[in-house]
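In: have a look; sequence and predicted model below, questions after that.
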Amino acid sequence: MLDGITLHQLQCFEAVVSEGSFQAAADKLRRAQPTVSAAVKNLEAQLQLTLLDRSGYRVTLTEAGRSFLERTRVFLHEMQRLRDHAAQLAMGEESELHVVIGDVSPLPQTLALLRRFFDGCPGTKLHLHFEAVSGPWERLFDGEADLIFHYIEKSDPRYEFIDLFPTKVIPVVAPGFLRFPITKSITPEQMRDYVQCVIRDTARHSEPRSYYLIEGAQSWTVTDQLMKKELIVQGMGWGHMPRYMIEQELRDKTLLPISGKHFRGGQVELVAARRRDSPHGPIANRLWHYIAEEIEQMIPGAG
């Protein structure tokens, strides 16, 4: 490193600042607190600069420390990119890929997309997983998925994503399910006495989430959208469904929309997503570019 400065010293310095204390930095880096403290002191000695003001309850940056931190973070980011690139070069073609399909993704189109790609990759085994609500995100960030087809929080910088297509979600009931006429003014209070069907969140350690749930209403949870649709068709409950899954039932009037002033439904922006901060092998990268090209042809301007 430069004049004896080590990567370890820079990592300790950045961690102390980002975490707010030497102990928190040690916990983050899985090092002993005295080791982190010594690394930062040695860094300051080699630089002949005081980077941290230790006089208060919490350590703070000096003016010199603030300037040095900016360059340190740029350097550490570039080091991580270099590591990722080296990991990609060392990978070779993957023997297997793990792909998660979320509960609102249209299966025929998604599976057709994957089939066309993997027909040309006979040496790579595809592991398909089906997850609901926050399950796909958890699989991705737990390192158990290379790619997910789902909706995401697009402002989260950990994601790299390709826009696929929007999916409308609408509230529906079976004919005769309600004891009052269907109008545009149905309220949540009116629906509270009716069983609501919801998809079970498949996340294992994240806080469970639910959407469109009426507080205080009885709800039944199901594992997938097809089972949910069948329960609603059979008049065993009501719920919100992706429109593409119920087009025929809407035409046949075996399902009736109750969208209106208080039940507006929604729109889900489906994407293909992967982690920006992880290295990806050659097959994963080929799949990524293949999806982008296919979507560009289907929807000009997408991707």
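Out: That came in fine, so what should we check first?
In: okay, CA-based contacts and neighbour counts for the rest of this
Out: OK.
In: how about the contacts made by the spatially closest residue to Val233 that is not a sequence neighbour?
Out: The shortest distance from Val233 to any non-neighbouring residue, by Cα to Cα, 6 or more residues apart in numbering, is to Ala174 (5.3 Å). The contact partners of Ala174, by Cα atoms under 8 Å, 6 or more residues apart in numbering, come to 232-235, 238, 254-256.
In: distance of Ala174 from Ile214?
Out: Noted for Ala174: a distance of 18 Å to Ile214, by Cα to Cα, to the nearest Å.
In: show me where the chain has strands.
Out: With DSSP state E as the criterion, the chain has strands at 52-53, 60-61, 96-102, 125-131, 147-150, 159-173, 196-199, 219-222, 239-242, 256-257, 266-275.
In: closest to Asp84 out of those?
Out: Minimum separation from Asp84 across these (Cα to Cα) falls at strand 266-275, 12.0 Å.
In: ok, and here's another one to check against it:
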Amino acid sequence: MKLKTTLEQWLTLIEVDRAGSIQGAAQSLNKSHTTLIYALRKLEQQLGMELIRIEQRRSVLTDEARALLRRAIPMVAQARTLEMVSNQMAQGVESEITLTVDHLCCRQWLMGPLARFSRQYRGTSVQIRETSLSATERAVTEGEGDLAIINLPVGNHLTDPFGVVTMVPVVAPNHPLSRLESVTISDLIAHTQVVVRDLGASKTEGERDVGWLRSELRITVDNFDHAWDAVRAGIGFCRMPEHRLAEVDSSQVVRLALDGGGAYQVPLHLTLPKGEQTGVAARALYQLLLEDAQSRMGRPDGAPI
């Protein structure tokens, strides 16, 4: 079916409503007063209804026009977005990028940069994949993502600091270890340890181990959400990222006072797995993540941390 109206006509009506007068809309659209009057009268003829009436020398939209504007405004906005996306695609901007994130990373560190990115690159979808241990390294070495947040630098890949995660040992309040003022290695060995699985390990390679893993019994889970549930249930102790404890009811767990080392820190880094072949959108998201990290870590000037 051939359309009777054009986007330009609806844009004119929207601007008249915003400016409060035809003269104001003419100045905003850089068109003559006569041109806008003609366009509006033409639109009224095409629709078969009155859209504008004059009240006290002001151009006022009729109730019917306002009802139509509720549909016209998002339609014009979508047309603008379509043109912007088309322009980005013509410049080689990717339609989709993948960000791989090590499971130790605080999720909130991603939200601000992602929100700004989505406003600037509306035509680019972002896939976020969580990795751990060997999967984190393989995502970089095999170029599985366009940008990556990793816990250890990978050979032949440049990195920038992204943050530091503190790992703390915790148990449920009713766990026997919670009643000890100082916990030794011997105490830990006698109890079940909750461990997060190496999601990237193959059957032939075997799982990669990190940290203290000398307990006689282990409960191995896929992620820290499951580990948190296991700890709260009193199954065993686990080293949890400190930022995870800040996101939940920390009164449900007790931090263990370990004799000879109660916590350790893991630095996180940003890298571009595809190097010089990285696309426009991926580089833009990388820069937004980096700027947010520098501000969060107190060095907005980008100087070495």
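Out: Now that the structure is in, tell me what you want to look at. Not measured: the values here are computed from a predicted model.
In: can I get the contacts of Ala174 of the first structure in a markdown table with neighbour count and distance to Ile101 of the first structure?
Out: Shown next, in a markdown table, are these (neighbours: other Cα atoms under 10 Å; distance: Cα to Cα, whole Å):
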| residue | neighbour count | distance to Ile101 of the first structure |
| --- | --- | --- |
| Ile232 | 25 | 23 |
| Val233 | 21 | 24 |
| Gln234 | 15 | 26 |
| Gly235 | 18 | 28 |
| Trp238 | 28 | 24 |
| Thr254 | 17 | 28 |
| Leu255 | 23 | 26 |
| Leu256 | 21 | 27 |
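In: run a quick neighbour tally on the equivalent of Val171 of the second structure over in the first structure.
Out: Taking TM-score structural alignment, the alignment pairs Val171 of the second structure with Val173 from the first structure. Neighbour count for Val173 of the first structure, taken as other Cα atoms under 10 Å: 26.
In: so Val173 of the first structure sits against Gly235, correct?
Out: Yes - contact criterion Cα atoms under 8 Å: Val173 of the first structure and Gly235 qualify, at 7.2 Å.
In: who does the host helix or strand of Met75 of the second structure touch, helix- and strand-wise?
Out: Using DSSP states H and E, Met75 of the second structure sits within helix 63-90. Helix 63-90 of the second structure sits against helix 7-19, with contacts defined as 3 or more Cα pairs under 8 Å, 6 or more residues apart in numbering; DSSP states H and E.
In: how much does the helix or strand that the helix it packs on is followed by deviate in direction from helix 7-19?
Out: Counting by DSSP H and E, the next helix or strand C-terminal to helix 7-19 of the second structure is helix 22-29. Put simply, helix 22-29 of the second structure runs at 120 degrees to helix 7-19, going by axes from the mean of the first three to the mean of the last three Cα atoms, to 10 degrees.
In: pull up the aligned stretch in the first structure for the helix or strand just after helix 22-29 of the second structure.
Out: Using DSSP H and E, the helix or strand that directly follows helix 22-29 of the second structure along the chain is helix 33-47. Per the alignment by TM-score structural alignment, helix 33-47 of the second structure matches no residues in the first structure.
In: what is helix 33-47 of the second structure packed up against?
Out: Judged by 3+ Cα pairs under 8 Å, 6+ apart, helix 33-47 of the second structure is in contact with helix 7-19, helix 22-29.
In: quick one: contacts of the last one?
Out: I take that to be helix 22-29 of the second structure. Here helix 22-29 of the second structure makes contact (Cα under 8 Å, 6+ apart) with 12, 15-16, 18-19, 32-33, 36-37, 59.
In: could I get these as JSON lines with neighbour count and distance to Gly206 of the second structure?
Out: Shown next, in JSON lines, are the contacts of helix 22-29 of the second structure (neighbours: other Cα under 10 Å; distance: Cα to Cα, whole Å):
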{"residue": "Thr12", "neighbour count": "21", "distance to Gly206 of the second structure": "66"}
{"residue": "Glu15", "neighbour count": "18", "distance to Gly206 of the second structure": "64"}
{"residue": "Val16", "neighbour count": "24", "distance to Gly206 of the second structure": "68"}
{"residue": "Arg18", "neighbour count": "13", "distance to Gly206 of the second structure": "64"}
{"residue": "Ala19", "neighbour count": "16", "distance to Gly206 of the second structure": "67"}
{"residue": "Ser32", "neighbour count": "13", "distance to Gly206 of the second structure": "74"}
{"residue": "His33", "neighbour count": "14", "distance to Gly206 of the second structure": "75"}
{"residue": "Leu36", "neighbour count": "20", "distance to Gly206 of the second structure": "72"}
{"residue": "Ile37", "neighbour count": "15", "distance to Gly206 of the second structure": "75"}
{"residue": "Ser59", "neighbour count": "18", "distance to Gly206 of the second structure": "75"}
